[in-house]
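Participant: Sharing a model that was predicted from the sequence below.
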Amino acid sequence: MSCTIVIPTVGRPSLARLLAALDRPADVLVVDDRRDRSAELGVPGWVTVLPGPARGPAAARNLGWQTAESEWVAFLDDDVVPEPGWLDHLAEDLAAAPEEVGGVQGRLIVPLPPDRRPTDWERVTAGLATGEWITADMAYRRVALARAGGFDERLPRAFREDAELAFRVRRGGWSLRRGRRRVTHPVRPEGPWVSVRTQRGNADDALLRRLYGPRWRALLDVPEGRRPRHAVIAAAGLAALACGAAALATGHRGWVGAAGLAAAGWAAGTAEFAAARIAPGPRDPREVATMLATSVVIPPLAVAHWLRGWWRWRAARPIPVITVGGERSAGDRARAEAGR
């Protein structure tokens, strides 16, 4: 049973550690997705390196599986470490998959500090260990990828693109299962503002809402987030600013009272959000300060990214899916007929 391993990378040093963890040479395609490719990756000679499109991991993975000619394609992130014997365990996982199984996920281990509580970022990374169908270690039949249309390149980040693909693969009539192979996913060092940067993913959530409707989280097995609460906090803050401006302009006490009430609501919501992030963490001064500062910024930023995505993807449509029997799915046929 043939399998190609596809690894998109932006040149992180962890790639060398990943390749060294493989016990022997294998059919590996590394898609170099850096915009600046002036430096060599320094990979072993048995690894094939493809210049990537520099449009994010979804596009890089599409290039990888479309280049591969094997029956199966296994995707690895460039910051995981396969366990000893991973290649053998991968082969066992794929050999045990019945014909109706279109994909087999590996098991992820996220090591956390043994001597203290994890930080907010460490807890976010630890959530990968229980994630469904994430491409940190996920193998698909090549035919299942082709019939599903591959990764949706409108999702440019390593965020939701794997869950969305898994949904389309299952909608095409395939089943997915977990295998027995394992990789370790160390927590990548990040700066204090990483939680602010990740709010850009709200624009991707807006795309998924456009594609699949209000039940998109249930369909894609994505847990509920805090964006509704963020919207309330952001609205309270905006109201406080607007009422405050009106009070300054008119001197009317009613506007002063309204501004105070809205500000109190904003402060209460922000305090609750910060407390929810601080309580499970190490609570050292640096972590507390980071949580306080970012908790002020995140709610309005999350809403702004959502609105940006909602407008940008106002005419978005799902990628058509071909079922196992060779026909488009019923949902895709109905959409095609409605668009005539």
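Facilitator: Sure thing, it's come through.

Participant: Going by C-alpha atoms from here, please, whenever you check contacts or count neighbours.
Facilitator: OK.

Participant: how close does the spatially most central residue of the chain sit to residue 191?
Facilitator: The centroid of the chain falls nearest to residue 159 when counting by Cα atoms, centre = their mean (1.6 Å). Using Cα to Cα, to the nearest Å, we find residue 159 at a distance of 19 Å from residue 191.

Participant: Ok, residue 274 next?
Facilitator: To residue 191, residue 274 is 18 Å away according to Cα to Cα.

Participant: ranges for the strands of the stretch 51-200 of the chain?
Facilitator: 72-76, 81-82, 101-109, 137-141, 175-184 (DSSP state E, counting those that start in this stretch).

Participant: what's the second one in contact with?
Facilitator: Meaning strand 81-82. 17-18, 21-22, 182-185 (Cα atoms under 8 Å, 6 or more residues apart in numbering).

Participant: adding another structure so you can compare the two:
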Amino acid sequence: MPPVPTIWIAIPTFRRPAQLRHLLETLAAIIPHDDVRLLVADNDPVGQEGAAVAHEMQDDPHYPLPIRILHVPEPGLCSVRNAIIATALADPAMHYLAMIDDDEWPQPGWLDALLACREASGADVIGGPVDAHFMRPPPRWARSALVFQAEDRPSGPTSMLWASNNLLLTRAALALLPAPWFDPRFNRSGGEDLDYLTRLRDAGARFGWAADARVSEWVPPERVRLGWVLSRMWRIGFTETLTRRKHRPGIIGTLALFGRTLAVFAMRTAGLLALLLPGARRVDIAGQWIKCWGRLYALAGGGSRAFYGAE
């Protein structure tokens, strides 16, 4: 008898035990499926706080979902994501792999919405929106800042997905690319999910969007600062351009990216005049301008900075 298809929900974690506990408790409360398995991948070789939380849930006879704990001592985003995919593919019963981060938690109906989109669209990879949840009441500018806004697009087939923090992949999609699935060159800079999804698209994967498959993300007070938001916009520009340079190699590709970036930079610089207008969304205007500087830094050959990973 062939193995019963299962759904793996993978959670990479790094020194966020309280958030991970909240996520695991939420999954237990809203996931009714008896074919779901959890995979907690702890990327901290020292404290292993995430593994300790997962072990506690494992030992709780009332916790309804089976948990597998994966220790990934090699630091970095790509290391832990690659270990997750390798572990999931080693299970012949694994049919779907859902990815969610340890500082998030799903809303009711999350997994069902992802699976329904898969069934309706035939997509190989399905994404969903991520809503910001501020841990303290934020200033008014933060509530409307683009960096804290969830993507808003209709459910159904879509041409591209951008992130892996709310994602469902079929086994067939995972098999489209060889290991390492996430390029280690992005291990500490970020942008590894955009690179992976770009390669999946180029390999023929079909993408879908499930507008009702919502997850929430904790936004701690230290992120609700102008300096953090502008730094985040710089990083987005930097990592996006690193990815685009990889996929458009050679002098011709670099010149094309450079010309496009200069045109956008000129437009954003002219748009700074809008900062003087009453009611202007000043944080977003400044952020888009700063994002261009991150792009220019990447095009100028700026090295890959370590924004993530063990310290």
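Facilitator: Cool, got the structure. Everything numeric here is computed off the predicted structure, so don't read it as measured data.

Participant: what TM-score comes out when they're superposed?
Facilitator: For this chain pair, the superposition-based TM-score is 0.64 by TM-score structural alignment, normalised by the length of the second structure; 259 aligned residues with a Cα RMSD of 4.4 Å.

Participant: circling back to that earlier point, so for residue 274 and residue 191 of the first structure, which sits in the more crowded spot?
Facilitator: A count of neighbours by other Cα atoms under 10 Å puts residue 274 above the other of residue 274 of the first structure and residue 191, at 20 against 8.

Participant: tell me which element that one is part of?
Facilitator: Using DSSP states H and E, the element containing residue 274 of the first structure is helix 253-278.

Participant: and the helix or strand following that helix, what other elements does it pack with?
Facilitator: With elements assigned by DSSP H and E, the helix or strand that comes after helix 253-278 of the first structure is helix 285-312. Counting contacts by 3 or more Cα pairs under 8 Å, 6 or more residues apart in numbering; DSSP states H and E, helix 285-312 of the first structure packs against helix 194-197, helix 201-212, helix 227-250, helix 253-278.

Participant: chain center to whatever helix or strand comes next after the second one: distance?
Facilitator: On the C-terminal side of helix 201-212 of the first structure, the closest following helix or strand by DSSP H and E is helix 216-220. Relative to its parent chain, helix 216-220 of the first structure has a centroid offset of 14 Å by Cα atoms, centre = their mean, to the nearest Å.

Participant: which helices and strands sit right next to helix 216-220 of the first structure?
Facilitator: helix 161-171.

Participant: Could you check the angle the helix it packs on makes with strand 137-141?
Facilitator: If you take axes from the mean of the first three to the mean of the last three Cα atoms, to 10 degrees, helix 161-171 of the first structure sits at 30 degrees to strand 137-141.

Participant: and the angle from helix 161-171 of the first structure to strand 101-109?
Facilitator: Using the same axes, to 10 degrees: helix 161-171 of the first structure against strand 101-109 is 150 degrees.

Participant: circling back: tell me the spacing between the residue nearest to the centre of the first structure and residue 200 of the first structure.
Facilitator: 10 Å.

Participant: What of residue 40 of the first structure?
Facilitator: 30 Å.

Participant: the more surrounded of those two?
Facilitator: Neighbour comparison, residue 40 of the first structure and residue 200: the larger count goes to residue 200, with 20 against 8 (by other Cα under 10 Å).

Participant: neighbours around residue 130 of the first structure, how many?
Facilitator: 12.

Participant: that older thread, dump the residue contacts of the closest residue to the residue nearest to the centre of the first structure other than its chain neighbours.
Facilitator: Using Cα to Cα, 6 or more residues apart in numbering and skipping residues adjacent in sequence, the residue nearest residue 159 of the first structure is residue 201, 6.7 Å away. Applying Cα under 8 Å, 6+ apart to residue 201 of the first structure gives the contacts 157, 159, 305.

Participant: ok so, going back, is it possible to get TSV of the contacts of strand 81-82 of the first structure that adds neighbour count and distance to residue 259 of the first structure?
Facilitator: Converted to TSV, the contacts of strand 81-82 of the first structure look like this (neighbours: other Cα atoms under 10 Å; distance: Cα to Cα, whole Å):
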residue	neighbour count	distance to residue 259 of the first structure
17	15	55
18	20	55
21	17	59
22	17	61
182	21	54
183	21	52
184	19	50
185	22	47
